[in-house]
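In: sequence and predicted structure are below.
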Amino acid sequence: MTEHTPLPGVPDSIPAAPQPAAAVPPETAQHPGVPALEIRGLAKRFGEKIAVNGISLSIPSGSFYGLVGPNGAGKTTTLSMATGLLRPEFGTALIYGVDMWEHPVEAKRLVGNLADGVRLFDRLTGQQLVTYHGLLSGLDAATVESRATDLLALLDLQGAANTLVVDYSAGMTKKIALACALIHAPRLLVLDEPFESVDPVSAANIRDILHGYVSGGGTVIVSSHSMDLVERMCDHVAVIAAGRVVAAGTVDEVRAGSTLEDRFVQLVGGRHQQEGPEWLRNF
């Protein structure tokens, strides 16, 4: 397990990131042993607020990696920068050795992204939306049609294939967004809160899909508030608080003989050991 050393000058300034290595040519992305995602000194500020403060992480290829942290910890901002949705002020991100900001087209071919809070083209039907993403990824029409049919069946969305996405429930919207992330068969899947608003049966089906994806050689990074879910699903985990990594390693290393939830609370702090005011306990 690795512990983060507090950076000088926080919260007054974002620290300078380490000098990045030279961009790795896209053809090295197939080299065995290259991390699925390597984050080097990512930092981002919104106004006076430092959202991400020099985060560095190495996600092993073939792992099921959990990213956990309290609200406002910087998880979504970190994943957005790592997947090319948000430009960092400092640092870089490598997808299988390909620099996201030096070679964005090549890097994005390797990653499927389910981003929290990013709007879909919801005036398309589910079938049209998945097809659109497949064509944008450079797949031919026949492959897109076949894969879209498979994904809609896999995610139990066949009955809603011709329904506008704007009319989907929150859970169905999550599932169609996952289908869009999977259509081009990426080597890395980055999922920000993929189980939010998803019913238990659909969540179990999605977990099965993701485990099959990892067992086939893919890599999954999942951000979640559910410690129990991460503890059961993932083999590695990183805890982020106040824009920094406070612990990272295998799940067993990070939880250190405790439950992941208890260890998380210990690392992050903020728990109030009290029963509440008397008027809430006197019935």
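Out: Looks like it arrived, so ask away. Numbers count the residues shown, from 1 in each chain.
In: use CA for all of it now, contacts and neighbours both
Out: Will do.
In: which one's the longest helix in this protein?
Out: What stands out as the longest helix in the chain, according to DSSP state H, is helix 200-215.
In: contact partners of the following helix or strand past it?
Out: As assigned by DSSP states H and E, the chain's next helix or strand after helix 200-215 is strand 219-223. With contacts defined as Cα atoms under 8 Å, 6 or more residues apart in numbering, strand 219-223 is touched by 36, 60-68, 75-76, 187-194, 210, 213-214.
In: now do strand 219-223 against helix 200-215: the angle between them, please.
Out: Angle, strand 219-223 to helix 200-215, by axes from the mean of the first three to the mean of the last three Cα atoms, to 10 degrees: 140 degrees.
In: neighbours around residue 199, how many?
Out: 12 (other Cα atoms under 10 Å).
In: same check, this time on residue 41
Out: By other Cα under 10 Å, 23 other residues sit near residue 41.
In: please apply the same query to residue 212.
Out: Residue 212, neighbours per other Cα under 10 Å, totals 12.
In: repeat that for the one 4 residues further on.
Out: Here the number of neighbours of residue 216 (other Cα under 10 Å) works out to 11.
In: who are the neighbours in contact with the residue nearest to residue 69 when sequence neighbours are not counted?
Out: Using Cα to Cα, 6 or more residues apart in numbering and skipping residues adjacent in sequence, the residue nearest residue 69 is residue 240, 4.9 Å away. If a contact means Cα under 8 Å, 6+ apart, then residue 240 has 67-70, 73-75, 246-247 as its contacts.
In: recalculate using a threshold of 10 Å.
Out: Listed by Cα atoms under 10 Å, 6 or more residues apart in numbering, the contact set of residue 240 reads 4, 52, 55, 67-70, 72-75, 78, 246-248, 264, 267-268.
In: where do the strands sit along the stretch 101-250 of the chain?
Out: 111-114, 188-192, 219-223, 236-241, 244-250 (DSSP state E, counting those that start in this stretch).
In: and the third one, how far out from the chain middle?
Out: Here strand 219-223 is found 5 Å from its chain centre; the criterion is Cα atoms, centre = their mean, to the nearest Å.
In: please apply the same query to the last one.
Out: In terms of Cα atoms, centre = their mean, the gap separating the centre of strand 244-250 from the centre of its chain is 15 Å.
In: so what does that strand touch, helix or strand wise?
Out: strand 49-59, strand 64-68, helix 75-82, strand 236-241, helix 251-255, helix 260-268 (3 or more Cα pairs under 10 Å, 6 or more residues apart in numbering; DSSP states H and E).
In: what's the fifth one packed up against?
Out: In terms of contacts (3+ Cα pairs under 10 Å, 6+ apart), helix 251-255 is packed against helix 227-233, strand 236-241, strand 244-250, helix 260-268.
In: how about a markdown table for the ones you listed, with distance to residue 144 added?
Out: Output for those, formatted as a markdown table (distance: least, Cα to Cα, whole Å):
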| stretch | distance to residue 144 |
| --- | --- |
| helix 227-233 | 29 |
| strand 236-241 | 33 |
| strand 244-250 | 36 |
| helix 260-268 | 40 |
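In: okay, pairing it with this:
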Amino acid sequence: MIELNGVSKSYNGIRRAVDNLDLTIPDGEIFGFLGPNGAGKTTTIKMITGIIKPDAGQIRINGTDIAADPIKAKQRFGYVPDSPDLFLRLKGLEYVSFMADIYGVEQELRNSRIETLAKRFDMLDALGDTIQSYSHGMRQKIVIMGVLVHHPEVWILDEPLTGLDPKSSFTLKEMMREHADSGRTVFFSTHVLEVAEKLCDRVAIINKGKILFCGTFPQMQEHFQSHESLESLFLELTKHE
């Protein structure tokens, strides 16, 4: 579960990137976080993950306040950033093993998890190569593997499908569904609204730091008395903001 209560963040003391945000993402749900560029999505995600501090409000990950106990909170989630260009000089296996070290995953368990993840993402033959030799999609996959190797309860994914080939994209969406169906939480941002419409249990649309809508896609259609696609409703909702 992810809980945000009264969360705000301003830059330069003037522009409020996130404005008094209240949001609850319960267990057992794939939650899509949608918004145009500059809407406050990345700022919100960086506050949830503890990369930046909010000016006001409280953020809890599975009941743990990330400001009061950041180590405990960060042990509970895995975070895929919007850029996979990390630790480029390491080999793929070195990077995933490094992530397993950080989270204290035992050797036998990590070996099993790395093999399982590598098979699902077709990365077994690439683990011995340096990350800088990888394509963008392969870098994305190795970052995802590093995030998932400690089997976090909460997944926080910022544009995770970017650069993935169709098979790997399908695999990740399948894994997201499995994770939510096992009673855990998946929070992800995406610009691909067709994916959000098909995959998400609920979505929130943010613009100029405020939540314009939060709920299921059928609830959105009912609210706006429309049978249009999520993409059409999103564009209509954000065009005048």
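Out: It's in. Just so you know, these numbers come straight off a predicted model, no measurement behind them.
In: what range in the second structure does the longest helix of the first structure sit on?
Out: Counting by TM-score structural alignment, helix 200-215 of the first structure pairs with residues 166-181 of the second structure.
In: buried residues in the matching stretch, which are they?
Out: Buried positions in stretch 166-181 of the second structure, judged by neighbour count with 16 or more other Cα atoms under 10 Å: 168-169, 172-173, 176-177, 179-180.
In: which one among those gets closest to residue 202 of the second structure?
Out: Of all those, residue 202 of the second structure sits closest to residue 180, with 12.1 Å by Cα to Cα.
In: surely the closest one touches residue 28?
Out: Yes - using Cα atoms under 10 Å, residue 180 of the second structure is in contact with residue 28, at 4.4 Å.
In: anything in contact with each of the two?
Out: Counting by Cα under 10 Å, 6+ apart, the contacts common to residue 180 of the second structure and residue 28 are 186, 201.
In: coming back round to it: could the helices and strands packed on strand 244-250 of the first structure be laid out in TSV, adding distance to residue 156 of the first structure?
Out: Shown next, in TSV, are those (distance: least, Cα to Cα, whole Å):
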stretch	distance to residue 156 of the first structure
strand 49-59	30
strand 64-68	23
helix 75-82	27
strand 236-241	29
helix 251-255	31
helix 260-268	31
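In: so which residues of the stretch 51-200 of the first structure form helices?
Out: 75-82, 104-109, 126-136, 141-154, 170-182, 200-215 (DSSP state H, counting those that start in this stretch).
In: just put those helices in CSV and tack on distance to residue 119 of the first structure.
Out: Output for the helices of the stretch 51-200 of the first structure, formatted as CSV (distance: least, Cα to Cα, whole Å):
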stretch, distance to residue 119 of the first structure
helix 75-82, 14
helix 104-109, 18
helix 126-136, 12
helix 141-154, 20
helix 170-182, 10
helix 200-215, 21
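In: among these, which comes closest to residue 233 of the first structure?
Out: Closest to residue 233 of the first structure of the helices of the stretch 51-200 of the first structure, according to Cα to Cα: helix 200-215, at 7.6 Å.
In: centre of the chain versus that closest one, how much separation?
Out: Mean C-alpha position of helix 200-215 of the first structure versus that of the full chain (Cα atoms, centre = their mean) differs by 15 Å.
In: what angle separates it from strand 188-192?
Out: Counting by the same axes, to 10 degrees, helix 200-215 of the first structure points 150 degrees away from the direction of strand 188-192.
In: helix 200-215 of the first structure vs the second structure, average offset?
Out: On superposition with the second structure, the mean distance recorded for helix 200-215 of the first structure (mean Cα distance after the TM-score superposition for the first structure) is 1.4 Å.
In: tell me the contacts of residue 112 of the second structure?
Out: Going by Cα under 10 Å, 6+ apart, residue 112 of the second structure touches 118, 149.
In: which position in the second structure pairs with residue 91 of the first structure?
Out: Under TM-score structural alignment, residue 91 of the first structure pairs with residue 57 in the second structure.
In: now for its match, how many residues are close by?
Out: Count around residue 57 of the second structure with other Cα under 10 Å applied: 15.
In: which residues sit in contact with it?
Out: 4-9, 20-22.
In: quick one: the aligned partner of residue 266 of the first structure in the second structure from residue 217 of the second structure, how far?
Out: Aligned by TM-score structural alignment, residue 266 of the first structure pairs with residue 236 of the second structure. Residue 236 of the second structure sits 14 Å away from residue 217 of the second structure, going by Cα to Cα, to the nearest Å.
In: quick one, which of these two is more surrounded?
Out: Just comparing residue 236 of the second structure and residue 217: by other Cα under 10 Å the higher neighbour count belongs to residue 217, 20 against 11.
In: aligned partner of that one in the first structure?
Out: Per TM-score structural alignment, residue 217 of the second structure is aligned with residue 251.
In: and residue 114 of the second structure, by the same measure?
Out: Aligned counterpart of residue 114 of the second structure in the first structure: residue 148 (TM-score structural alignment).
In: and that match, how many neighbours does it have?
Out: Residue 148 of the first structure has 27 neighbours, counted by other Cα under 10 Å.
In: over to residue 156 of the second structure?
Out: By other Cα under 10 Å, the burial measure for residue 156 of the second structure, its neighbour count, is 23.
In: what's the match for it in the first structure?
Out: In the first structure, residue 156 of the second structure lines up with residue 190, judged by TM-score structural alignment.
In: for residue 167 of the first structure, see how far away that match is.
Out: The gap separating residue 190 of the first structure from residue 167 of the first structure is 25 Å, by Cα to Cα.
In: pick the most deeply packed of the helices and strands packed on helix 251-255 of the first structure.
Out: Ranked by mean neighbour count, these are led by strand 236-241 with a mean of 25 (mean count of other Cα atoms under 10 Å).
In: so which bit of the second structure is that strand matched to?
Out: Going by TM-score structural alignment, strand 236-241 of the first structure sits over residues 202-207 in the second structure.
In: superposed on the first structure, what's the mean shift for the matching stretch?
Out: Following the fit onto the first structure, the mean deviation recorded for stretch 202-207 of the second structure is 0.3 Å by mean Cα distance after the TM-score superposition for the first structure.
In: list the contacts for the most centrally placed residue in the second structure?
Out: Taking Cα atoms, centre = their mean, the centroid of the second structure lies closest to residue 157, which sits 1.6 Å from it. Going by Cα under 10 Å, 6+ apart, residue 157 of the second structure touches 32-33, 45, 78-82, 144, 147, 186-190.
In: select only the buried ones of those in ChimeraX?
Out: Command for ChimeraX that selects the buried part of those, burial taken from 16+ other Cα under 10 Å:
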select :32,33,45,78,79,80,81,82,144,147,186,187,188,189,190
